[in-house]
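>>> Following is a predicted model, sequence given first.
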Amino acid sequence: MTMNGPEECPSSRPAADGLDAAVALFHSLSDGTRLAITLRLADGEARVADLVGELGLAQSTVSAHVACLRDCGLVVGRPEGRQVYYSLARPELLELLASAETLLAATGRAVALCPNYGTDSGPGRVAQVAEVPGE
């Protein structure tokens, strides 16, 4: 995925109250590339070049997503010579990711089956969800 402008980064939107800030937080993690970067950084710091190699994405794409996460205050950079090593800014983010994994395990495929945001969402998906046994 490529980012075409600041409108795709939630940090560019003003947060009027606590709910808006929470929306921006979850929106910043809702992009698959940003979530993959965040999960990778949960294992330790990395340079953009490392993320490019591990995620198989273009350098410009990774840089834009890292910048978005940095602008949101979720990622910090530590310069070392000409390199910048990125890491998660707050340990609470690890707790949030762990809680998300626990919630996903507890709900099974319920979120994946969501007709709006699920992994199989698309035309005709609502009818298929209605046919799931036990639902």
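Thanks, I have it.
>>> can we go C-alpha only for contacts and neighbour counts from here?
Will do.
>>> Verify the contact between Ser28 and Ala67 for me.
No: with contacts counted by Cα atoms under 8 Å, Ser28 stays clear of Ala67, the gap being 11.2 Å.
>>> So between these two, which is more surrounded?
Ser28 (22 against 18; other Cα atoms under 10 Å).
>>> structure B:
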Amino acid sequence: MRAASTADIEPAVALFRSLGDPARLAIARRLASGEARVAELTRDLGLAQSTVSAHVACLRDCGLVVGRMEGRRVYYSLARPELLDLLTAAETLLAATGSVVALCPTYGVDGQDSAC
């Protein structure tokens, strides 16, 4: 197996960065259960409308979320079913590893690495 070059892994890094923000991950997880409008995401997640709109736009720009117009309303959903598979796999991995990831001194809940 050949070693991965930086160019080989850059798309995966971008994918995980796009999901690395708590608000964007919460939006993706919510959309995994079905489409929603920004107003519904705002209510369900307890976030400001401007925050939800900005993060939905980011996820849309990354190709992870799509919008469907119905009259003047836009309903957002996951763009690819594989994203649901990724979120499910992440939850399975987290369940298997327990609190090890959350306790990681660099990337865990209390980690100081602001670049993540």
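Received it, and whenever you're ready, just let me know what you need. Note that the coordinates shown come from a computational prediction; the quantities given were computed from them, not determined experimentally.
>>> how about Leu59 of structure 2, what's its partner in structure 1?
The alignment partner of Leu59 of structure 2 in structure 1, by TM-score structural alignment, is Leu69.
>>> That match belongs to a helix, doesn't it?
Yes: counting by DSSP: H, G, I helix; E, B strand; the rest coil, Leu69 of structure 1 falls inside a helix.
>>> ok, it to Ala22 of structure 1 distance?
Per Cα to Cα, to the nearest Å, Leu69 of structure 1 is found 14 Å from Ala22 of structure 1.
>>> Mean per-residue distance, the longest helix anywhere in structure 1 versus structure 2.
Taking DSSP state H as the criterion, structure 1 has its longest helix at helix 91-107. Taking mean Cα distance after the TM-score superposition for structure 1, the mean distance separating helix 91-107 of structure 1 from the aligned residues in structure 2 is 0.7 Å.
>>> Show me the strands in structure 1, by range?
75-80, 83-88 (DSSP state E).
>>> now those strands in a markdown table, with mean neighbour count?
Putting those into a markdown table (neighbours: other Cα atoms under 10 Å) gives the following:
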| stretch | mean neighbour count |
| --- | --- |
| strand 75-80 | 15 |
| strand 83-88 | 19 |
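>>> Could you point out which of these sits nearest Glu45 of structure 1?
Closest approach to Glu45 of structure 1 among these is made by strand 83-88 (4.5 Å; Cα to Cα).
>>> against structure 2, where does that closest one fall?
Counting by TM-score structural alignment, strand 83-88 of structure 1 corresponds to 73-78 in structure 2.
>>> What residues of the longest helix of structure 1 count as buried?
Applying a neighbour-count criterion of 16 or more other Cα atoms under 10 Å, one finds 93-94, 97 buried in helix 91-107 of structure 1.
>>> could you give the angle of that helix to strand 83-88?
In terms of direction (axes from the mean of the first three to the mean of the last three Cα atoms, to 10 degrees), helix 91-107 of structure 1 departs from strand 83-88 by 50 degrees.
>>> angle of helix 91-107 of structure 1 against strand 75-80?
Going by the same axes, to 10 degrees, helix 91-107 of structure 1 makes 130 degrees with strand 75-80.
>>> Which elements pack onto helix 91-107 of structure 1?
Packing partners of helix 91-107 of structure 1 (3 or more Cα pairs under 8 Å, 6 or more residues apart in numbering; DSSP states H and E): none among the helices and strands.
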